[in-house]
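Q: Give me a 3D structure for the following:
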Amino acid sequence: MKHAETVTFGGSGLDRAAHLRADDAQIGANPAARAVVLWRGKPLITSEGGPLARLPLDHPVMADAGDVRVFLGQDDDGPVFAVNLSRWTPELPDGDELNTFLDASQQQHPATGDAIFAELRAIMTTLSPRDGELASTARAVLGWHDSHKFCSSCGTLSNAVDAGWRRLCPTCDTSHFPRTDPVVIMLIVADDEVLVGRSPGWPEGMYSLLAGFVEPGETMEAAVRREVFEEAGIRIGEVSYLASQPWAFPSSLMLGCYGTATSKDITLDPVELEDARWVSRSEMEQVARGEHPTILPARKGAIAHFLLENWLANTLD
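A: Sure, this is the predicted structure:
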């Protein structure tokens, strides 16, 4: 696809300046340096619908930041870091709202005025390409630090080095790097129909393209064929690549693929899918307009929406 990187969280041309990571103290000494701030994976935005907040490194809110500071790269205005307010415990909403698929709650830190912490999936379509890349990178790398604090070789608490892009074990000297898990998500077509499915527990009416993790020793194309057959019993012939999307929930790279079905009879794996169906182009146009009686449009910002939108517009090439 000629416009593949226009997908949400697609490349914004950020200079990650990896050659500077060995000396983050010098980078941070730059008076123009700023930080994007996260709490529980939620980025701080200036206001509802506003851009990412970028705060000086000596801002009072940094007193609640954890020990890891990640250098994201050089923006037009100077170095950009990311920090996690792991020492801050705000008053939380009643119930389990924070653990829902799409947390709609917002939090405010007393040191940041009207700025709010908002769930990234809820605001991703309002962010500029640059803010989207910064926020998704910050969420992925800071989340990796939270879940990989101990050396997998000897169990010792490791240290963040290289401006947050590596953890080093002080006991056995093993290096650990942020992980990215490849996931194939498939636009599977037969004639003028597209295959969609829904997982158990999804909101009523929510359907999407089929997806699954690439296994070790497996090509992207083989993963597409295996996942579709395992989940829906459909055989796939030719497979091609369309676009990718960093998906920091928590650490995936979505590989958007196009596959041509050689069979159409659906046999569900009930563990993976509650339902799967073939949807015609005219019916999918109705879905996209929000007029379908039983199927909701794919969530804006997700690569499934991007691929379906381009399929309907005949702009996959």
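
Q: Every contact and neighbour count from this point should use C-alpha atoms.
A: Will do.

Q: residues in contact with the nearest residue to Glu119 once chain neighbours are set aside?
A: Leaving aside its sequence neighbours, Glu119 sits nearest to Lys42 (Cα to Cα, 6 or more residues apart in numbering; 4.9 Å). Applying Cα atoms under 8 Å, 6 or more residues apart in numbering, we find Lys42 in contact with Phe117, Ala118, Glu119, Leu120, Arg139.

Q: Same question for Arg54.
A: Arg34, Ala35, Val36, Val37.

Q: Now, the residues you listed that are in strands?
A: Residues of those located in strands (DSSP state E): Arg34, Ala35, Val36, Val37.

Q: was I right about the last one contacting Ser86?
A: Spelled out, that is Val37. No: in this structure, Val37 is not within contact of Ser86 by Cα atoms under 8 Å, at 10.6 Å.

Q: to compare against the first, here's another:
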Amino acid sequence: MALTRAEGVAMNSVLPHVALSMHAHDRHGLERTDEEWLDAKWKDPSTRVLVLSGTRIRPVDRQIVWVTPQEAPADGLRILLGTREEATHFAVVVEPDKAPGDKQEWHVLRALLPALENDVLTAPLVMHAIGMAEWHWATRFCPRCGGPLDARQAGHVLECLDCGKQQFPRSDPAVIMIVTFGEPGSADEMCLLGRSPAWPEGRFSTLAGFVEPGETMEDAVRREVAEETGVEVGEVTYFGSQPWPLPASLMVGFSARATSTDIQVDESEIAEARWFTREQIRDEATSGAVVLPGGISISRSLIEAWYGGSLPGHW
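A: As a prediction, the model looks like this:
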């Protein structure tokens, strides 16, 4: 069934949320050096702790579990995350060889994304915890002198014990974009989606890539689309952002208007790219011929914002 122009305009006016950006927690940046405050919060019976083995989490019945401070390992690195719904949350990161239980019980974040889709209230806290754990795991020595590092400010600063240089958590900016062509809201308007060579047939997503030094995000959108698919882009409009600590990215979403439609994939990062009308993406998602990203990803939000509502199926 074809969409009318009026239906397309109405659908395109709907803006689905970006799941991981909806429920920000109070990070208590000013309290990170207040040992008395930190100690009181750690002793508070309402406080909850996420335990990590290196950068891995141990779920229970496929759900992410928060424990009390008394149940958390005593010899791990304690990281303040912040307050959500009047409860303070910490992460405790232990070395993998000291983690309780079997090593196979601990899973990487990507394997637990379905659990986060069902718990978007605490998902930003989990992303914060994983991002910090990834940073501590990768930053073992001072990049200036090679000296040992000591955690400060509730885990959010690493200070060299030799030269005193401080290191701070990093986030690498990456752009992710829904590329469209045609009259906005019309039945003939199309969006461009691509498939990675590592993905099975039928799995499609929005295009994405890292911002290079000295480059604006808008120019990164234009460059990445041209490099991966050969499509030229003109107007670029900000959509929203989302943390993605796999391992340390900040995904910045954009809507981009194409000025050409000819596709020439690079066959390196993109194996296949296609233009979809709203009717095509709805019908193929319904039949399972096309499988779209999960609901917690900003890619899904970009696609559904353009489409104008929810779509069936996900990875």
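
Q: Compare the contacts of Arg54 of the first structure and tell me which has the most neighbours.
A: Val37 (26 neighbours; other Cα atoms under 10 Å).

Q: Mind telling me what Trp165 of the first structure corresponds to in the second structure?
A: With TM-score structural alignment as the criterion, Trp165 of the first structure lines up with His156 in the second structure.

Q: Ok, Leu55 of the first structure next?
A: Match for Leu55 of the first structure (TM-score structural alignment): Val67.

Q: got the contacts of Lys42 of the first structure as TSV, with secondary structure columns?
A: TSV is the format used below for those (DSSP: H, G, I helix; E, B strand; the rest coil):
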residue	secondary structure
Phe117	strand
Ala118	coil
Glu119	coil
Leu120	helix
Arg139	helix
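
Q: Which one of these is nearest to Ala211 of the first structure?
A: Set against Ala211 of the first structure, the nearest of the contacts of Lys42 of the first structure by Cα to Cα is Leu120 (20.9 Å).

Q: I'd like to check which residues are in contact with that closest one.
A: Gly41, Lys42, Pro43, Ala135, Ser136.

Q: Pick the one among those closest to Val189 of the first structure.
A: The nearest one, if we look at the contacts of Leu120 of the first structure relative to Val189 of the first structure and count by Cα to Cα, is Ser136, at 30.3 Å.

Q: Is that closest one in a helix, a strand, or coil?
A: Per three-state DSSP, Ser136 of the first structure ends up helix.

Q: how about the nearest residue to the residue most central in space within the first structure, chain neighbours excluded?
A: When Cα atoms, centre = their mean is applied to the first structure, the residue found nearest the centroid is Trp247 (1.9 Å). Nearest residue to Trp247 of the first structure, sequence neighbours excluded (Cα to Cα, 6+ apart): Leu253, at 5.7 Å.

Q: How about Glu284 of the second structure?
A: Using Cα to Cα, 6+ apart, the nearest residue to Glu284 of the second structure is Val290, at 5.2 Å.

Q: same thing with Leu52 of the first structure?
A: According to Cα to Cα, 6+ apart, the nearest residue to Leu52 of the first structure is Ile45 (4.3 Å).

Q: Report how many residues lie close to the closest residue to Asn12 of the second structure other than its chain neighbours.
A: Of all residues not flanking Asn12 of the second structure in the chain, Gly308 sits nearest, at 4.2 Å (Cα to Cα, 6+ apart). By the criterion of other Cα under 10 Å, Gly308 of the second structure has 21 neighbours.

Q: The first structure: which residue goes with Gly308 of the second structure?
A: Per TM-score structural alignment, Gly308 of the second structure is aligned with Ala313.

Q: Pull the contacting residues for the aligned residue in the first structure for Thr206 of the second structure.
A: Using TM-score structural alignment, the equivalent of Thr206 of the second structure in the first structure is Leu209. Contacts for Leu209 of the first structure (Cα under 8 Å, 6+ apart) come out as Ile185, Met186, Leu187, Ile188, Leu195, Val196, Gly197, Ala304.

Q: what does Trp137 of the second structure give?
A: Gly54, Thr55.

Q: nearest to Pro178 of the first structure, of the contacts of Lys42 of the first structure?
A: Among the contacts of Lys42 of the first structure, and counting by Cα to Cα, the member closest to Pro178 of the first structure is Arg139, at 11.6 Å.

Q: now for the closest one: what does it line up with in the second structure?
A: Counting by TM-score structural alignment, the partner of Arg139 of the first structure is Ile130.

Q: For Glu31 of the second structure, see how far away its match is.
A: Plainly put, Ile130 of the second structure is 21 Å away from Glu31 of the second structure if you go by Cα to Cα, to the nearest Å.

Q: And for Trp137 of the second structure?
A: 24 Å.

Q: Helices along the stretch 51-200 of the first structure, start to end?
A: Under the criterion DSSP state H, counting those that start in this stretch, helices of the stretch 51-200 of the first structure are mapped to 120-123, 129-147.

Q: Out of those, which gets nearest to Thr8 of the first structure?
A: helix 129-147 (7.1 Å).

Q: Show me how far the closest one is from its chain's centre.
A: Centroid separation between helix 129-147 of the first structure and its chain, computed with Cα atoms, centre = their mean, to the nearest Å, is 8 Å.
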